[in-house]
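Trainee: coords below, sequence missing:
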């Protein structure tokens, strides 16, 4: 069975790999990216299976127009993949206002725009799937990624809410959480001049690890793209899909630690309830 996919951020990384793998097996792909010419090689090879459009996900009006055009051109779309992303690698004080705005506009608001644009079409179809690409950093944190985390924790909260709201319409949403993977994303991270005050802090340590090439990237990008496709093929609709040993281990450790701390506050939490008589 073939499907039709709408994918953002297809010029490189997971978006490009998904597009390649889907086209090679005969699926149709509506691929959106800032520079459509980056997919000229795939268009030449696969012809009408590939529909492309220029898209800047930070432009809400453009997102609506492109999504509407894709549904109009292709008739139905089975899977919407929110993949476009932008990263800022800097301590909380080092990042510029423009960098902060760009990461929030792309990762959080851009994904929200795409979901809102697609939902009327998916409701009319009475079926559909949304894959929201997040990261291990949507549930745990690492120094120098505070603004990236802000966007990913935000989109995970949004997505979890949307999943419950749209389930009655036959629409499912899965948050996909790849770990650190050599997709070229790291080399495209925006950076800022380092402040000496952070040299001997966790932020400085992670900066040195990245500069020295000691930042582990255990994920296999092709396997991750395949796992996303396999999930859709399986018909399973989990709320989250962790992909990568680092994602599994880091998120699990974070959740266990958070639950342990949460449990220490049970007495004071209950003490402020209105029915305690306090």
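Mentor: Perfect, I can see it now. Note that the structure is a prediction, hence the values are computed from the model and not measured.
Trainee: all contacts plus neighbour counts: C-alpha atoms, from now on.
Mentor: OK.
Trainee: residue ranges of the strands in the chain, please?
Mentor: For the chain, the strands defined by DSSP state E occupy 4-8, 28-33, 50-54, 79-82, 88-89, 128-133, 171-178, 190-191, 240-243.
Trainee: just send these back as CSV, with distance to residue 161 and mean neighbour count too.
Mentor: Formatted as CSV, those follow (distance: least, Cα to Cα, whole Å; neighbours: other Cα atoms under 10 Å):
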stretch, distance to residue 161, mean neighbour count
strand 4-8, 21, 25
strand 28-33, 25, 25
strand 50-54, 29, 20
strand 79-82, 16, 24
strand 88-89, 26, 23
strand 128-133, 13, 24
strand 171-178, 10, 24
strand 190-191, 30, 16
strand 240-243, 13, 20
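Trainee: and these: which comes nearest residue 149?
Mentor: Taking Cα to Cα, strand 88-89 is the member of these nearest to residue 149, at 9.8 Å.
Trainee: name the nearest residue to the residue positioned nearest the centre of the chain, ignoring sequence neighbours.
Mentor: Centroid-nearest residue in the chain: residue 133, 2.6 Å away (criterion: Cα atoms, centre = their mean). Of all residues not flanking residue 133 in the chain, residue 176 sits nearest, at 4.8 Å (Cα to Cα, 6 or more residues apart in numbering).
Trainee: I'd say that neighbour and residue 136 touch.
Mentor: No - Residue 176 is beyond contact range of residue 136, at 9.0 Å (criterion: Cα atoms under 8 Å).
Trainee: which neighbours do the two share?
Mentor: Common neighbours of residue 176 and residue 136, counting by Cα atoms under 8 Å, 6 or more residues apart in numbering, are residue 242.
Trainee: just the helices in the stretch 1-150 of the chain please.
Mentor: Here the stretch 1-150 of the chain has its helices, by DSSP state H, counting those that start in this stretch, at 13-24, 40-46, 60-74, 97-103, 111-125, 146-166.
Trainee: please enumerate residues in contact with the second one?
Mentor: Spelled out, that is helix 40-46. The contact list for helix 40-46 (Cα under 8 Å, 6+ apart) reads 20, 23, 50.
Trainee: switch to 7 Å and redo it
Mentor: 23, 50 (Cα atoms under 7 Å, 6 or more residues apart in numbering).
Trainee: use this one as the comparison:
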């Protein structure tokens, strides 16, 4: 059995992951902004659930909580960056404050949790980091520009980090779920709507979300178990797409980008200095 450190455990996939791990006999260090949200799990599982209040936009608090968790639990095998949310609006509609909060939570929060954990993982000579992204870390949908900004950024960070930490026996996997029936949609942050975008793809997506027009076929239990199983795979898979929509949308995006790149091959090579 392993010890897991997880951010954002009050709702959604973070809560479900915590529940399933505890059911299977693992130990969980659960962090969240409102610890009372999982008091029922504490009553049920006792000392196997370690809880701390954590706002991932507070870097000093991240450092303190990670330090406390490693010191009290002695070893943490898996660090899960799950805390995050989506700002759902056209790019022009968001306020400066909303943009900053999205970046501080989804990018800087994830980066600082990893940075805080790395010295302890290096010291124990092992560990696995799971970074929750989404299919939206490889493809894009209208009205999610700032969410994509954060997910593409954190994927670039993690893709680079793997090259640095693999020789230290620390693995990292980027988790890319598609649409699942969790609290994600209910927790979308929005901005005042501008009429100018009603007849654009942004407006179409907004109406589809409001009407429930998007088919959601992701199997939450299967996805969470796949996340748990991934830590037993060596070497760690760099990315884990979960859900048929994640596979299809990410693949289509990658194929389109590769075709575009290949169409520019002659131009790219012509710009290279000749020997």
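Mentor: Done, it's in. For clarity, every value in this text was computed on a predicted model and none was experimentally measured.
Trainee: TM-score of the superposed pair?
Mentor: Here the TM-score for the pair of chains, by TM-score structural alignment, normalised by the length of the second structure, is 0.98; 275 aligned residues with a Cα RMSD of 0.9 Å.
Trainee: re the thing from before, which one of the helices of the stretch 1-150 of the first structure lies closest to residue 6 of the first structure?
Mentor: Nearest to residue 6 of the first structure, of all these, is helix 60-74, at 7.8 Å by Cα to Cα.
Trainee: list the contacts for the spatially closest residue to residue 160 of the first structure that is not a sequence neighbour?
Mentor: Excluding the flanking residues, the one nearest residue 160 of the first structure by Cα to Cα, 6+ apart is residue 239, at 7.3 Å. Going by Cα under 7 Å, 6+ apart, residue 239 of the first structure touches 173, 174, 175.
Trainee: which one in the second structure is aligned with the last one?
Mentor: Residue 175 of the first structure is assigned residue 174 in the second structure as its aligned equivalent, the criterion being TM-score structural alignment.
Trainee: residues near residue 235 of the first structure, how many?
Mentor: Applying other Cα atoms under 10 Å, we find 9 residues neighbouring residue 235 of the first structure.
Trainee: now it: how far from residue 172 of the first structure?
Mentor: Distance of residue 235 of the first structure to residue 172 of the first structure, given as Cα to Cα, to the nearest Å: 10 Å.
Trainee: quick one: residues contacting the closest residue to residue 163 of the first structure other than its chain neighbours.
Mentor: Among residues not flanking residue 163 of the first structure along the chain, residue 173 sits closest, at 5.2 Å (Cα to Cα, 6+ apart). Residue 173 of the first structure makes contacts with 129, 130, 131, 163, 239, as judged by Cα under 7 Å, 6+ apart.
Trainee: kindly report the same for residue 93 of the second structure.
Mentor: For residue 93 of the second structure, the contacting residues are 191, 192, 193, 194, by Cα under 7 Å, 6+ apart.
Trainee: one more: residue 17 of the first structure?
Mentor: Residue 17 of the first structure sits next to 222, 225 when contact means Cα under 7 Å, 6+ apart.
Trainee: ok, now how distant is it from residue 166 of the first structure?
Mentor: On the measure of Cα to Cα, residue 17 of the first structure and residue 166 of the first structure end up 28 Å apart.
Trainee: preserved in the second structure, out of the contacts of residue 239 of the first structure?
Mentor: With both residues aligned by TM-score structural alignment, their matches' Cα atoms under 7 Å, the contacts of the contacts of residue 239 of the first structure that the second structure also has are 173, 174, 175.
Trainee: closest one of these to residue 91 of the first structure?
Mentor: Nearest to residue 91 of the first structure among these: residue 175, at 26.3 Å, using Cα to Cα.
Trainee: so that closest one makes contact with residue 242?
Mentor: No - Residue 175 of the first structure lies out of contact with residue 242 (Cα atoms under 7 Å); the separation is 8.4 Å.
Trainee: hang on, the earlier thing: ok, which of the helices of the stretch 1-150 of the first structure comes nearest residue 246 of the first structure?
Mentor: The closest of these to residue 246 of the first structure is helix 146-166. By Cα to Cα, the value is 16.1 Å.
Trainee: whereabouts in the second structure does the closest one align?
Mentor: The aligned range for helix 146-166 of the first structure in the second structure is 145-165, by TM-score structural alignment.
Trainee: could you list the buried residues of the matching stretch?
Mentor: Across stretch 145-165 of the second structure, burial judged by 16 or more other Cα atoms under 10 Å covers 145-155, 158-159, 162.
Trainee: mind putting the residues you listed into TSV with distance to residue 252 of the second structure?
Mentor: Formatted as TSV, these follow (distance: Cα to Cα, whole Å):
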residue	distance to residue 252 of the second structure
145	18
146	21
147	19
148	16
149	19
150	21
151	18
152	16
153	20
154	21
155	18
158	22
159	20
162	25
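Trainee: out of the residues you listed, which comes closest to residue 269 of the second structure?
Mentor: residue 159 (25.8 Å).
Trainee: what about the closest one, distance to residue 21 of the second structure?
Mentor: For residue 159 of the second structure relative to residue 21 of the second structure (Cα to Cα), the value is 26 Å.
Trainee: and if you look at residue 102 of the second structure?
Mentor: Computed as Cα to Cα, the residue 102 of the second structure to residue 21 of the second structure distance reads 28 Å.
Trainee: ok, these two, which is more surrounded?
Mentor: Ranked by neighbour count (other Cα under 10 Å), residue 102 of the second structure and residue 21 place residue 102 first, with 22 against 19.
Trainee: from residue 114 of the first structure, how far off is the alignment partner in the first structure of the more buried one?
Mentor: With TM-score structural alignment as the criterion, the equivalent of residue 102 of the second structure in the first structure is residue 103. To residue 114 of the first structure, residue 103 of the first structure is 16 Å away according to Cα to Cα.
Trainee: now for residue 250 of the first structure, how many residues are close by?
Mentor: Per other Cα under 10 Å, the neighbour tally for residue 250 of the first structure reads 17.
Trainee: from residue 133 of the second structure, how far out is the counterpart of it in the second structure?
Mentor: By TM-score structural alignment, residue 250 of the first structure lines up with residue 249 in the second structure. Using Cα to Cα, we find residue 249 of the second structure at a distance of 14 Å from residue 133 of the second structure.
Trainee: hmm, residue 31 of the second structure is touching residue 55, no?
Mentor: No - the pair residue 31 of the second structure / residue 55 is not scored as a contact, 8.5 Å apart, by Cα under 7 Å.
Trainee: re earlier: wait, the residue nearest to residue 133 of the first structure touches residue 134, no?
Mentor: Yes - proximity of residue 176 of the first structure to residue 134 meets the contact threshold set by Cα under 7 Å, at 5.6 Å.
Trainee: buried sites along stretch 36-53 of the second structure?
Mentor: By 16+ other Cα under 10 Å, the buried positions in stretch 36-53 of the second structure come out as 38, 41, 45, 48, 49, 50, 51, 52, 53.
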